[in-house]
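Undergrad: No letters, just coordinates:
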């Protein structure tokens, strides 16, 4: 266990008069407090300096090397309310769970003295035993003999069946040629042919029994070895399951109230029922665990990515990120009990006080100009949405109403219908991709080139919903056309035409290194938070379902 003096770092000069936050950081949606930013910048300065351990984070001049790593800082109060900070990294770093200046893991699976290493050694010994059984020359010879015996038996049986078949044909020909025989001769022939048929039939049955017995003896010989192999495999499975259960029990987490829960207990209440790989190894659980064990009071938390982005998910060097949902949310929900935590901003209705502007209306449909931070349809916790507002304003309207959706944070043009039949016809146009849409985005920094196409398949991040990741194996095709409008204020304004309509498609295609490599300003999922997400559905064109006229509408970009 690391000594607190080894991992407690002083906050940088100039932070002495910084007011403390009223409550602890809500880790799944936040802007880092000033104190946490100061701590993170101090840690980043250390990561840039000479260290006793080596990791390049993929920041070499040629961009090669291993990918980056998520780090975390936790500002804590101790003693006479003196402030310091703790630092942690997710998983292992430089092939180690223990590096100078960082808190240790909640449970160290690499500890040679721990039960995991002991149990792993016992399982490895059984694995070696199993491999020896499987590689036993006598077992291999027995299997080869069984295969040969089966093959020879089948061949011998096939030859006998052919002899029986040939005998049957000869007897048929003998009967056909016996037309001139006397009754006595014919009777003698029939007796001889019948005796021959019976003899061959019994001979085939006797041969079949003999061959089956020979194969059975070979199978029994192989079975003796395979029973031993099966028992050893079962023993290894049971040992592995018992070790896993013990990990889930003893890999335990404290909370602010001093209560402890094991990993298995925490995840038993989730959809999957068992912990995902790597659960509990992220920075935030490590930091809080260390603070609770040593009586340190958590003040503020921040996690940031350092280094080259992974190939699939989007992580920007030096950017702050919330804790992941799949691995961390169940654990942190337990660990934060007893702390006063900031409210979840996602539970606050962002559309309160905002109005919907109607751009066009007739008896069939509406074209709505949706503000940013306004749901298209009701969410899990918030009902206020375009759907709810239109339903209240037009109670006689039928059908699903909303034809397509915009992300809550995206502003711009949205189609809404008043009749179910009109909704179906417009949806058909979307399915056929005959509806044309143009978005405008303000992205961070410069963009290489002036126009082009982005083809990056997308799927949901199973460990961190609602984030999307690029995945060539299981992702759905996603294609976007883009064109630079202008460079402005150090950023770039681009027009975007989505050919497909995947979740977060434009946001990921802008931010990903193989896309524009420039996150949209204000993108709190794939870039950095700001006053708003600078993405606007600026233009839409479609064929009116009733008049059959092509209609186009444009909305001025509000940023």
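TA: Yes, it's here. Remember, it's a predicted structure, so these values are computed and weren't measured experimentally.

Undergrad: Could you use CA atoms for every contact and neighbour count after this?
TA: Fine.

Undergrad: Buried residues, the helix or strand containing residue 120. List them.
TA: Using DSSP states H and E, residue 120 sits in helix 115-134. By neighbour count on 16 or more other C-alpha atoms under 10 Å, the buried set for helix 115-134 is 116, 119, 123, 126-127, 130, 133-134.

Undergrad: Same question for stretch 337-350.
TA: Under the neighbour-count criterion of 16+ other C-alpha under 10 Å, stretch 337-350 has 339, 341, 349-350 buried.

Undergrad: now the end-to-end length of that stretch.
TA: Terminal residues of stretch 337-350 are spaced 26 Å apart (C-alpha to C-alpha, to the nearest Å).

Undergrad: Ok, stretch 444-459 next?
TA: Stretch 444-459 has an end-to-end distance of 24 Å (criterion: C-alpha to C-alpha).

Undergrad: Now it: buried residues?
TA: 444-447, 451, 453-454, 456-459.

Undergrad: What ranges does the stretch 251-400 of the chain have for its strands?
TA: Assigned by DSSP state E, counting those that start in this stretch, the strands in the stretch 251-400 of the chain fall at 252-254, 260-262, 297-306, 357-361, 365-370.

Undergrad: Tell me which of those strands sits nearest to residue 84.
TA: strand 297-306 (9.8 Å; C-alpha to C-alpha).

Undergrad: now that closest one: how far from the chain's centre is it?
TA: Relative to the centre of its chain, strand 297-306 is centred 24 Å away, using C-alpha atoms, centre = their mean, to the nearest Å.

Undergrad: Identify the residues contacting that strand?
TA: The contact list for strand 297-306 (C-alpha atoms under 8 Å, 6 or more residues apart in numbering) reads 20-21, 23-25, 27, 32-33, 35-37, 40, 57, 68-78, 283-284, 288, 291, 315-323.

Undergrad: Use this one as the comparison:
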């Protein structure tokens, strides 16, 4: 690869006559990188491998500081002289700066020491210091502690007194019964009066107790509230200034599109489900690339983004691998910025149809098992109504067809279908009780060190990139998978998966994640590399027939 001075300009020449230009710009949320984008990425990666950016990507064991991998982006562009080149950008900050030589600048530089943001940040820091000083002052700490101790003592003594009153009441009730036959009417009436006076005395004692202690607590509370009021005023001021500063920042992030129109973050997000811009919106690589191209009369041709460095603990990120733009932050922004460009169609919106009849593996009066094709929905989706469920309903027009479980769209294999609600309920109970035995076969895109084992990594949805999943030990749902290697051939591993739980994308994440097998399933377009298909197939299912009470063992050979 030819040597060049990456830092000398933002526009980097891309000498290539071998590749024809794409007819449409890259759809950034699901794409296969154009060869020109791959070439530009190789140029940038060559620079990154040699440059000292004072940032620990986790690639060198001697590097110091927190390990943070980064998403980088390249955009192939043409200038006014029709010269082909590319722009480069990184997401967020790099080496504690927004601007590095060779990389396009950020849309708005929050790190500018003379800018309003830094000044506003300094004001907020001063308010925070004042709050910390007041909350740490001896007067405030003592007042708060005295109030807490007084409340604690009051509540403890109040509970004890109420318990005494309760027990005395029970004792008086017993005495009323036991003494009724022992005393004369006159003596019994005198005795009842004595008990009544005792009750009155305890009620007075409770009243005086509350009055004395509550008066004392009110004094302590007033003293503490006088001190706390100063802190509350500062916190209200901080909230007001913070909201105003955030709004001012959002107004500074102004994004162009190919039509020359400009919108700020508030305008872009006001009609979304979020309504307000999420943290970090506008700081990703893609908006930076578009903005610089439009501001400098450069024509966008193609784009790609790749990961550089170690993977985060929660996500699946492979060094040098290409990834789509994030959805929660970038989709609304890029939706505006790509207006006026001819962009590739969104492949996710393509209606996927399967015109051939589905293969029935087993059928009786109560249920059937069907072989679901890859890239076909289990149930109807937002943009595609055709699915296993709809085809089975067409096949059984006189039955209420109910799927007992589902498979990911990209996964093929056995699906269990009930022909009535009673059967469906009984079969679902077996799945809930985990008495159903399942086996998947997959091809891993690489070799692994172990022959068999167990993976436990809790999963939750990635809110920034649905439907992808994250490993999350704090909020994730338990997910457990057993596995056993079947064979290794041509650098790929054939493996059996035995899912104990059934989370979304469980096998795909457990295979790809660095704390799992660290080897994605071949053809996994979300957690690995795209191929002709996802090589994951539900090949075996064993369960008890809910009516015939016999074990059914169904096998469906994988098409790979």
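TA: In hand now; what should we look at? The structure displayed is predicted, hence computed values, not measured ones.

Undergrad: As CSV, the strands of the stretch 251-400 of structure 1 with distance to residue 545 of structure 1 and mean neighbour count would be great.
TA: Shown next, in CSV, are those (distance: least, C-alpha to C-alpha, whole Å; neighbours: other C-alpha atoms under 10 Å):
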stretch, distance to residue 545 of structure 1, mean neighbour count
strand 252-254, 59, 23
strand 260-262, 58, 17
strand 297-306, 49, 24
strand 357-361, 14, 13
strand 365-370, 9, 22
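
Undergrad: nearest to residue 171 of structure 1, of these?
TA: Checking those against residue 171 of structure 1 by C-alpha to C-alpha gives strand 260-262 as the closest, at 81.3 Å.

Undergrad: can you pull out the helices in structure 2?
TA: In structure 2, the helices defined using DSSP state H lie at 35-50, 116-136, 138-178, 185-252, 265-269, 285-295, 327-337, 388-395, 421-432, 506-512.

Undergrad: Please work out which residues of structure 1 line up with the fifth one.
TA: Same thing as helix 265-269 of structure 2. The alignment of helix 265-269 of structure 2 onto structure 1 (TM-score structural alignment) spans residues 263-267.

Undergrad: Mean deviation, the matching stretch versus structure 2?
TA: Superposed on structure 2, stretch 263-267 of structure 1 shows a mean distance to its aligned partners of 2.3 Å (mean C-alpha distance after the TM-score superposition for structure 1).

Undergrad: List the buried residues for that stretch?
TA: Buried-residue list, stretch 263-267 of structure 1, by 16+ other C-alpha under 10 Å: 263-264, 266-267.

Undergrad: Format the buried residues of helix 115-134 of structure 1 as JSON lines; extra columns: distance to residue 440 of structure 1.
TA: Listed next are the buried residues of helix 115-134 of structure 1 as JSON lines, based on distance: C-alpha to C-alpha, whole Å:
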{"residue": "116", "distance to residue 440 of structure 1": "54"}
{"residue": "119", "distance to residue 440 of structure 1": "57"}
{"residue": "123", "distance to residue 440 of structure 1": "58"}
{"residue": "126", "distance to residue 440 of structure 1": "61"}
{"residue": "127", "distance to residue 440 of structure 1": "59"}
{"residue": "130", "distance to residue 440 of structure 1": "62"}
{"residue": "133", "distance to residue 440 of structure 1": "66"}
{"residue": "134", "distance to residue 440 of structure 1": "63"}
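
Undergrad: Just give me the closest of those residues to residue 522 of structure 1.
TA: residue 116 (44.4 Å).

Undergrad: Once you drop chain neighbours, what's closest to the closest one?
TA: Spatial nearest neighbour of residue 116 of structure 1, excluding adjacent residues (C-alpha to C-alpha, 6 or more residues apart in numbering): residue 109 at 6.0 Å.

Undergrad: Tell me how many other residues surround the one you found.
TA: The number of residues packed near residue 109 of structure 1 is 16, by other C-alpha atoms under 10 Å.

Undergrad: What of the one 5 residues further on?
TA: Close neighbours of residue 114 of structure 1, defined as other C-alpha under 10 Å, add up to 12.

Undergrad: List the contacts of it.
TA: Contacts for residue 114 of structure 1 (C-alpha under 8 Å, 6+ apart) come out as residue 108.
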